[in-house]
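K.L.:
this is the structure alone, sequence omitted:
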């Protein structure tokens, strides 16, 4: 018998991926024991790596009318970034830190604390008017944070994107190839980037980052 809880609201199916504390979520890099590497490995290097595991990630698709935009801002605590390739982040919303990444003309990636994803999804279906699609992709993705003095050099080996600060300013976001997989890449600072990657490719991309960072020195951190 399944432990997954399914609720139906006005013909909309919402699934709680972690309905009880008995269901323990694990990072796709659980086997790599990043905590031990962080404490026992190198403490200095040109590239720093951190996995922000088990965050809540939701994909929103709609062509928002003014009323929808107001409703979404009320739900998230931040307004949708409407300009292409832009993003917004607010640390102190009612549900904690919320980031929204523009993915396409009618698509956004919403990143929230993991334990808020199901409740937020439920409130969207209860509150938001008009046509829209909201999909919880938390279980299929994870978030890497890469930073350091040599992070741009490392990323130049990995993605076919001009990373010069004039062409890729802080806050810009792109969906692109990363090695032989893909990632949604957002610049958080001059030498800091967020990579949203598929869970099934997380181990491969972790190994790739290790290899691409070898000449600069890799420091692993925990969130």
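P.N.:
Structure's in. What do you need? Quantities reported herein were computed from a predicted structural model and do not represent experimental measurements.

K.L.:
for the rest of this, base every contact and every neighbour count on C-alpha atoms.
P.N.:
OK.

K.L.:
residues contacting the nearest residue to residue 8 once chain neighbours are set aside?
P.N.:
Distances taken as Cα to Cα, 6 or more residues apart in numbering place residue 14 nearest to residue 8, at 6.4 Å, with adjacent residues excluded. Neighbouring residues of residue 14 by Cα atoms under 8 Å, 6 or more residues apart in numbering: 6-8, 121-122.

K.L.:
now with 7 Å?
P.N.:
Listed by Cα atoms under 7 Å, 6 or more residues apart in numbering, the contact set of residue 14 reads 6-8, 122.

K.L.:
one more: residue 196?
P.N.:
141-144, 183-185.

K.L.:
okay if I get these as TSV plus secondary structure, distance to residue 220 and neighbour count?
P.N.:
Converted to TSV, the contacts of residue 196 look like this (DSSP: H, G, I helix; E, B strand; the rest coil; distance: Cα to Cα, whole Å; neighbours: other Cα atoms under 10 Å):
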residue	secondary structure	distance to residue 220	neighbour count
141	strand	20	21
142	strand	16	25
143	strand	14	23
144	strand	11	20
183	strand	20	22
184	strand	21	20
185	strand	19	24
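
K.L.:
next, the one to line up against it:
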């Protein structure tokens, strides 16, 4: 599965925490928009892999605009988020691969539905297993082993290492890593990246740690 961009359109912030969680679990970055900033959002970035539209308080006109935008750009999948008491009024877009989910659904259901729309047919493939020297990363189960022994990493340590390992031979700035790994609205400083890199290096051992290269004045690179 490769990185995708997701556009979230919502009048409220009720889905923001959920999207932050999903940006950790899935290889996605999320752009936030409101009904008023939808037009600006689609002109700033054109290559969205999914549009998530929270229907709470949204006009039929906006829903039609989102559907038209999807159709005009290769039928971008749309995930509609609705409340249970509004199900009888739900109208799915006619074109493309689309789905809906209840706003109160659990994190696991959100992850499954978004994954099926973003990477159809790629949910469980051999690419879920990444082997580098004596390290194995299972992207499906979020597990890392060294010499077949599990490594005790925190979620953010795992996310940082797996991101770098699956995007090798390219230097990423600390700011980019904060955005791609920590999520779209992380407010901490860039020093947290250095702290996590140091912890990851100490836990995976010298053989794997040698692949994580500090690029002076830029950030970090995973060298194969």
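P.N.:
Structure received. Please read all numbers here as calculations on a predicted model, not as lab measurements.

K.L.:
TM-score of the superposition?
P.N.:
TM-score of the superposed chains, computed with TM-score structural alignment, normalised by the length of the first structure, equals 0.24; 90 aligned residues with a Cα RMSD of 5.6 Å.

K.L.:
the contacts of residue 14 of the first structure in helices, which ones?
P.N.:
residue 122 (DSSP state H).

K.L.:
quick check on the contacts of residue 14 of the first structure: which are buried?
P.N.:
Listed as buried from these are residue 122; burial here means 16 or more other Cα atoms under 10 Å.

K.L.:
closest to residue 61 of the first structure out of the contacts of residue 14 of the first structure?
P.N.:
For those, the closest approach to residue 61 of the first structure (Cα to Cα) belongs to residue 122, at 15.7 Å.

K.L.:
for that closest one, which residues are in contact?
P.N.:
residue 14.

K.L.:
residue 7 of the second structure should be in a helix, yeah?
P.N.:
No: assessed by DSSP: H, G, I helix; E, B strand; the rest coil, residue 7 of the second structure does not belong to a helix; its assignment is strand.

K.L.:
looks like it contacts residue 54 (just checking).
P.N.:
No: the pair residue 7 of the second structure / residue 54 is not scored as a contact, 10.9 Å apart, by Cα atoms under 7 Å.

K.L.:
tell me the secondary structure for residue 31 of the second structure?
P.N.:
Assignment for residue 31 of the second structure (three-state DSSP): strand.

K.L.:
which residue sits closest to it, ignoring its sequence neighbours?
P.N.:
residue 7 (5.0 Å).

K.L.:
any idea how far residue 81 of the second structure is from that neighbour?
P.N.:
13 Å (Cα to Cα, to the nearest Å).

K.L.:
cool, residue 23 of the second structure as well?
P.N.:
17 Å.

K.L.:
can you show me the strands along the second structure?
P.N.:
For the second structure, applying DSSP state E gives strands covering 4-9, 28-33, 50-54, 78-82, 98-102, 129-132, 135-138, 143-146, 149-150, 172-173, 212-215, 219-222.

K.L.:
buried deepest among the ones you listed, which one?
P.N.:
Mean neighbour count, computed with mean count of other Cα atoms under 10 Å, is highest for strand 50-54 among the strands of the second structure, reaching a mean of 25.

K.L.:
now the angle from that strand to strand 78-82?
P.N.:
20 degrees (axes from the mean of the first three to the mean of the last three Cα atoms, to 10 degrees).

K.L.:
can you give me the strands in the first structure?
P.N.:
In the first structure, strands defined by DSSP E lie at 5-9, 12-16, 47-52, 56-61, 87-93, 96-104, 107-112, 133-136, 141-147, 173-178, 181-189, 192-198, 218-222, listed in chain order.

K.L.:
how about CSV for the ones you listed, with distance to residue 67 of the first structure added?
P.N.:
As requested, these are exported to CSV (distance: least, Cα to Cα, whole Å):
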stretch, distance to residue 67 of the first structure
strand 5-9, 22
strand 12-16, 21
strand 47-52, 33
strand 56-61, 15
strand 87-93, 20
strand 96-104, 19
strand 107-112, 17
strand 133-136, 16
strand 141-147, 30
strand 173-178, 26
strand 181-189, 28
strand 192-198, 30
strand 218-222, 40
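
K.L.:
residue 131 of the second structure and residue 137 touch, don't they?
P.N.:
Yes: Residue 131 of the second structure lies in contact with residue 137 (Cα under 7 Å); the separation is 6.4 Å.

K.L.:
quick revisit: between the contacts of residue 14 of the first structure, which is nearest residue 60 of the first structure?
P.N.:
Of all the contacts of residue 14 of the first structure, residue 122 has the smallest distance to residue 60 of the first structure: 13.2 Å, by Cα to Cα.

K.L.:
just to revisit the earlier point, now the strands of the second structure in CSV, with distance to residue 198 of the second structure?
P.N.:
Shown next, in CSV, are the strands of the second structure (distance: least, Cα to Cα, whole Å):
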stretch, distance to residue 198 of the second structure
strand 4-9, 28
strand 28-33, 24
strand 50-54, 34
strand 78-82, 38
strand 98-102, 40
strand 129-132, 19
strand 135-138, 17
strand 143-146, 17
strand 149-150, 19
strand 172-173, 16
strand 212-215, 10
strand 219-222, 12
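
K.L.:
please identify which of the ones you listed is closest to residue 110 of the second structure.
P.N.:
Comparing the strands of the second structure under Cα to Cα, the one sitting nearest is strand 98-102, at 7.5 Å.
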